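>>> Coordinates only, no sequence provided:
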């Protein structure tokens, strides 16, 4: 029965990404890149400048804080396990296509985050909130589609991503002698589910506080360790890049099995990691207190770059520079652990395990807190009752346990499918509403050229203030 379910999920996953999602993502990304004249590259320096711009209110969320929230949700097991899987199964060329989709996708991230800012709302405490559900409802006047998006978001972050996150974590222990495939995954899944449940029910505030502080440091440490491994193998760097480019443009090989090619795997794992255009980051973007929506749109492009061009690339180059064997049998954590052990010995795999534990734990919590916004929307813009949330958290912890014991293909397929469904609603919506974001960008640049600190007014782009909740 399980084999049948895995086969069905895999087939749906394959069809969804090729040809459907690849075409939608490429067209949307290229369209936004052309229409914005490459805003994600052209205004890169402006994006960096805006990071340090204060919110103007000590109690409000700044651009930097909102960007860090979305980056925290992006950075996780996908930066390590996802990239390893792409290289081992798809080939080294997956790195190139991951980079391409990152740069193109950054324009989609700009549009969705700008729209989230335009249509954001303010609660009774003066805090801002919003996201795709809100700009779909207000901009497209389509409440049913907004509800469907929220359902897919919950399916993605409470189910698909958490199944995969749990699986990825337990897979890092395969390299250790105590690992027993019959019992170890269940034990790890049980411990992870209990810890997560403890934090969700309010008992783990100290755990959450410590991990939220340690994880950024671990991310920096991970990049430093990767650079050390690459430096030890500096002689292989030229041949490594040649290998990536040769494999990326081996169209005969790609055409022979495109579903499992470096092209498809690069796009899949790139999307899973940076989530550009998926519709998740706008939920964080809407919380920022800025004077103009474009400011947050520009800052969010940096989050995509940090995730893919920095962290994912660190994993890819570290692994490829060592020349250790890559195949389906070692895809995931083992490939990364084999690579790092060539320089750090037994300490290398331990470091990866610790990093994965921290990344996975904060990702699990972050994913579930991300769902709160969708649940609030579905509950007529009101927070669900405590009883409902208790039942929801119990179900969520059970899903985490299940994720540790399911096959790898099922975990990846479930995450890919649910994420793909979100993207298939969000990206077309962004295209349909793109003119609003583009007019907003034009207004921003016009004000900048005249030496002003851009301040948004709905009338500047032909919108009625009554359409918006906060820009008045």
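All right, it came through fine. Not measured: the values here are computed from a predicted model.
>>> CA only for contacts and neighbour counts going forward, please
Fine.
>>> what are the ranges of the strands in this structure?
Ranges of strands within the chain are 121-122, 128-129, based on DSSP state E.
>>> Give me whichever of those is most buried.
Across the strands of the chain, averaging neighbours per residue (mean count of other CA atoms under 10 Å) puts strand 128-129 on top, at a mean of 20.
>>> rewinding a little: out of the strands of the chain, the one nearest residue 142 is which?
strand 121-122 (17.3 Å; CA to CA).
>>> elements contacting the lengthiest helix in the chain?
Across the chain, the longest stretch assigned as helix under DSSP state H is helix 347-378. Contact here means 3 or more CA pairs under 8 Å, 6 or more residues apart in numbering; DSSP states H and E; on that basis helix 347-378 packs against helix 63-74, helix 143-154, helix 161-171, helix 184-200, helix 205-232, helix 333-344.
>>> Show me which residues of it are buried.
For helix 347-378, burial by neighbour count (16 or more other CA atoms under 10 Å) applies to 348-353, 355-368, 370-371, 373-375, 377-378.
>>> and the gap between residue 374 and residue 110?
21 Å (CA to CA, to the nearest Å).
>>> and what of residue 103?
11 Å.
>>> list the residues that contact both of the two?
Common neighbours of residue 103 and residue 110, counting by CA atoms under 8 Å, 6 or more residues apart in numbering, are residue 40.
>>> hmm, who's touching stretch 461-472?
By CA under 8 Å, 6+ apart, the residues outside stretch 461-472 that reach it are 118-122, 138, 436, 439-440, 443, 456-459.
>>> can you do 6 Å?
Here stretch 461-472 makes contact (CA atoms under 6 Å, 6 or more residues apart in numbering) with 119, 121, 439, 458.
>>> what does stretch 137-150 give?
By CA under 6 Å, 6+ apart, stretch 137-150 touches 133, 136, 374.
>>> In contact with the first one: list those residues for me.
By CA under 6 Å, 6+ apart, the residues touching residue 133 are residue 146.
>>> hold the first one in mind and look at this next one:
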């Protein structure tokens, strides 16, 4: 069985997904007019007003933090180290490239998730790829397939992987026994998960920005302490990406292939663009500006922060440390800990252990949120089913804390790859809707208006949308603008 899983993983990541991810990233980049570069600054403008929410949804900032909670975890620390040892420094370049292209893909999938979102029986917004497959394409079977892959990947496998990373880091830094670490993770995760989607969002909003900033500042300290090495690091990454160093030795083709495969694989595992996971958080948000495309901009920023900021920090720490050995036996979180300790002293290993704990813990609760949303899609909010699922997820977290996981990692790659394929097919089929929404948003923005989605202007879409979700948005936005004008007049007087 293990051999079959490894075979399927190699097939998916050795050819199918490399072409799909790059090709679809290029496709959306071109069709959306290079939106991730042209409107780079606008991502931050949307973020300024991202704290608004209503009784049905979380804020856009909470949705960003929830998606970052899932993104920022083992992929940023252990995954970057694995990409470096397996694919060489050139893998980092391909991680950058897949992230830049993936920003356009993330815009597409998160915009669609916002458009086709629904309300569950508790009145909370829910949505994601399964929902736009059912509503936008009329293919519930496709949504069911996607949901099953996501439940395997995010409900079970990834949570085991995250718990395993926490247990390994805590054991290495403090000598804690994995059993006790596992029990602590289960108890802490349960206290958040059983509180529902809004408690998950509030926890992510509190923890993720603090830990991301702390890690960024530490990486900045390391880079500034070794600033003379920075040009050599970037030169090494670029040369290795295209096999310039290996060409003389006759290993060009193999070296480049390994750099591409490992860079793309770990890049997707880290930033998740195109996988269909982050849209589950994006759909839960109350967007501001009140338009589906605004959540696309927010989630583009998430991909940028994850890979081009945090993953680059990890790569810089490792490559500047002198601890990196191509195809070496030390890899994963152990390599990151050793690299940071070489730069700042023994407390570096402790810092990584603490960072892994918080990043991986928030990944567990965000992964659960994604899985619950898709379980609701399958079971229509069956309370007993959700309760049973929560206990099953906690059991998998406990298992991950205690087990060795080489086969589980391969299963994660397979389930993630199948998710991505189903989602990528769906967003290509719905690409016309994405372009239509992007043009509508940017037309209003260029005219100096607050971009507001009015479903009445798109009768071809109106019948596909959940009744009551978008119906009164235009009137609400006009009232909001009128209130602001009144306040401004009072202030001026």
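Yes, it's here. Just so you know, these numbers come straight off a predicted model, no measurement behind them.
>>> re the thing from before, out of the strands of structure 1, which comes closest to residue 179 of structure 1?
Nearest to residue 179 of structure 1, of those and by CA to CA, is strand 128-129 at 44.0 Å.
>>> The closest one vs structure 2, mean deviation?
Once fitted to structure 2, strand 128-129 of structure 1 is off its aligned match by 2.3 Å on average (mean CA distance after the TM-score superposition for structure 1).
>>> counterpart of that strand in structure 2, which residues?
Using TM-score structural alignment, strand 128-129 of structure 1 lines up with residues 125-126 of structure 2.
>>> What of stretch 83-95 of structure 1?
Using TM-score structural alignment, stretch 83-95 of structure 1 pairs with 80-92 in structure 2.
>>> Report the buried members of the contacts of stretch 461-472 of structure 1.
119, 121, 458.
>>> Tell me the counterpart of the last one in structure 2.
For residue 458 of structure 1, the aligned position in structure 2 is occupied by residue 455, per TM-score structural alignment.
>>> residues in contact with residue 117 of structure 1?
Counted by CA under 6 Å, 6+ apart, residue 117 of structure 1 has contacts 286, 293.
>>> can we see that at 7 Å?
285-286, 293 (CA atoms under 7 Å, 6 or more residues apart in numbering).
>>> now residue 204 of structure 2
Going by CA under 7 Å, 6+ apart, the list of residues near residue 204 of structure 2 reads 65-66, 69, 362.
>>> which one of these is nearest residue 480 of structure 2?
Nearest member of the contacts of residue 204 of structure 2 to residue 480 of structure 2, counting by CA to CA, is residue 65, at 25.8 Å.
>>> which residue in structure 1 lines up with that closest one?
Checking TM-score structural alignment: residue 65 of structure 2 goes with residue 68.
>>> Excluding sequence neighbours, find me the nearest residue to that match.
Nearest residue to residue 68 of structure 1, sequence neighbours excluded (CA to CA, 6 or more residues apart in numbering): residue 303, at 7.7 Å.
>>> I'd say that neighbour and residue 72 touch.
No - with contacts counted by CA atoms under 7 Å, residue 303 of structure 1 stays clear of residue 72, the gap being 9.2 Å.
>>> more crowded one of these two?
Using other CA atoms under 10 Å, the more surrounded residue of residue 303 of structure 1 and residue 72 is residue 303, with 25 against 19.
>>> where's the more buried one relative to residue 120 of structure 1, distance?
From residue 303 of structure 1 across to residue 120 of structure 1, the span is 20 Å (CA to CA).
>>> residue contacts, the residue nearest the centre of structure 2?
Geometric centre of structure 2, nearest residue: residue 71, 3.7 Å, by CA atoms, centre = their mean. With contact taken as CA under 7 Å, 6+ apart, residue 71 of structure 2 is in contact with 270-272, 306.
>>> go again using 6 Å as the cut-off
Counting by CA under 6 Å, 6+ apart, residue 71 of structure 2 touches 270-271.
>>> Same check on residue 109 of structure 1?
Counting by CA under 6 Å, 6+ apart, residue 109 of structure 1 touches 276-277.
>>> Identify the residue of structure 2 aligned to it.
So, by TM-score structural alignment, residue 109 of structure 1 is matched to residue 106.
>>> Where do the helices of the stretch 1-150 of structure 2 begin and end?
Assigned by DSSP state H, counting those that start in this stretch, the helices in the stretch 1-150 of structure 2 fall at 2-11, 17-31, 35-38, 40-48, 60-71, 74, 80-87, 90-115, 129-135, 140-150.
>>> could you dump the ones you listed to TSV with distance to residue 480 of structure 2?
What follows is the helices of the stretch 1-150 of structure 2, written out as TSV (distance: least, CA to CA, whole Å):
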stretch	distance to residue 480 of structure 2
helix 2-11	50
helix 17-31	32
helix 35-38	28
helix 40-48	17
helix 60-71	18
helix 74	42
helix 80-87	45
helix 90-115	20
helix 129-135	29
helix 140-150	36
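>>> Quick one: closest of those to residue 427 of structure 2.
Between those, helix 90-115 lies closest to residue 427 of structure 2; by CA to CA that is 6.4 Å.
>>> Quick check: that closest one compared with structure 1, mean distance?
Mean deviation for helix 90-115 of structure 2: 0.6 Å (mean CA distance after the TM-score superposition for structure 1).
>>> now that helix against helix 80-87, angle please.
Relative orientation of helix 90-115 of structure 2 versus helix 80-87 (axes from the mean of the first three to the mean of the last three CA atoms, to 10 degrees): 130 degrees.
>>> so helix 90-115 of structure 2 versus helix 17-31, what angle?
60 degrees.
>>> buried stuff in helix 90-115 of structure 2?
Buried residues in helix 90-115 of structure 2 (16+ other CA under 10 Å): 90-115.
>>> just stretch 12-20 of structure 1 next, same as before
Across stretch 12-20 of structure 1, burial judged by 16+ other CA under 10 Å covers 12-14, 16-18.
>>> out of those residues, who's nearest residue 25 of structure 1?
residue 17 (9.7 Å).
>>> which residue lines up with the closest one in structure 2?
Looks like residue 17 of structure 1 aligns to residue 13 there (TM-score structural alignment).
>>> For that match, give its distance to residue 412 of structure 2.
12 Å.
>>> Likewise for residue 183 of structure 2?
For residue 183 of structure 2, the distance to residue 412 of structure 2 - CA to CA - is 23 Å.
>>> Compare neighbour counts for these two and give me the winner.
residue 412 (23 against 15).
>>> How about the contacts made by the more buried one?
Contact analysis of residue 412 of structure 2 by CA under 6 Å, 6+ apart lists 153, 157.
>>> repeat that for 8 Å
153, 157-158.
>>> Select from these the one having the most neighbours.
Counting neighbours by other CA under 10 Å, the top entry in the contacts of residue 412 of structure 2 is residue 158, with 31 neighbours.
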